[in-house]
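Engineer: Kindly generate the corresponding structure for this input.
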Amino acid sequence: MTGGAGTGPVIVRVDRDRCIGSGMCARSAPDSLALGADGLAAPLAEYGDRGAELTEELAEAVDFCPVEALTLHAARGGYRIDPAE
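Structural biologist: Below you'll find the model as predicted:
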């Protein structure tokens, strides 16, 4: 994880073309991510809209995604935090 403490609110984006619905993210960060009715990852409301504070669990969920379908972006400025491009 290249970001971390001090990054401010973050937004989670899910690349729905890459997501395979493994569920690792939802198990790692159940307060941040869930599998939707279609079986694919979806951020919970606060992480998909205006952003919420980055948690260790969310950072791990992004890192654990086996197909790198999750990315973290700064809610202020929109720049990509993790994974690094």
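
Engineer: make it CA atoms for all contacts and neighbour counts henceforth
Structural biologist: Fine.

Engineer: In the protein, mark out all the helices, start to finish.
Structural biologist: All helices of the chain, identified by DSSP state H, fall at 24-28, 45-48, 56-64.

Engineer: which residues touch the shortest one?
Structural biologist: Among residues not part of helix 45-48, those counted as contacts by C-alpha atoms under 8 Å, 6 or more residues apart in numbering are 10-13, 32, 52.

Engineer: which parts of that helix are buried?
Structural biologist: For helix 45-48, burial by neighbour count (16 or more other C-alpha atoms under 10 Å) applies to 47-48.

Engineer: next up, for comparison:
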Amino acid sequence: MSPVKIEVDVERCVGAGMCALTAPAVFTQDDDGFSVVLTGQEASDEPHPLVRDAVRACPVSAVSLRTEE
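Structural biologist: Next up, the predicted model:
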């Protein structure tokens, strides 16, 4: 199984915070209110169980999962 990388498109993010509310162990917001993946959570073979919910919760689709090869 290839590692899965969690990404936040900073150009698309509007700071709604749904990812941080849905998966606070994985996401936070920076000083400007935009979403950031917490250190150590960026990639793993099995992402946190709530990450997929956070991807769906983002109102502007700024959060995504990508399989690393």
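
Engineer: Can you pull the TM-score for these?
Structural biologist: Taking TM-score structural alignment, normalised by the length of the second structure as the basis, the two superposed chains have a TM-score of 0.85; 68 aligned residues with a C-alpha RMSD of 1.5 Å.

Engineer: can you put the contacts of helix 45-48 of the first structure in TSV and add distance to Asp63 of the first structure and neighbour count?
Structural biologist: Output for the contacts of helix 45-48 of the first structure, formatted as TSV (distance: C-alpha to C-alpha, whole Å; neighbours: other C-alpha atoms under 10 Å):
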residue	distance to Asp63 of the first structure	neighbour count
Val10	15	27
Ile11	15	25
Val12	12	28
Arg13	13	18
Ser32	14	23
Ala52	18	18
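
Engineer: What segments of the second structure are strands?
Structural biologist: 4-8, 27-29, 35-37, 43-44, 63-67 (DSSP state E).

Engineer: Export the ones you listed to JSON lines and append columns for distance to Ala20 of the second structure.
Structural biologist: Output for the strands of the second structure, formatted as JSON lines (distance: least, C-alpha to C-alpha, whole Å):
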{"stretch": "strand 4-8", "distance to Ala20 of the second structure": "12"}
{"stretch": "strand 27-29", "distance to Ala20 of the second structure": "5"}
{"stretch": "strand 35-37", "distance to Ala20 of the second structure": "7"}
{"stretch": "strand 43-44", "distance to Ala20 of the second structure": "17"}
{"stretch": "strand 63-67", "distance to Ala20 of the second structure": "11"}
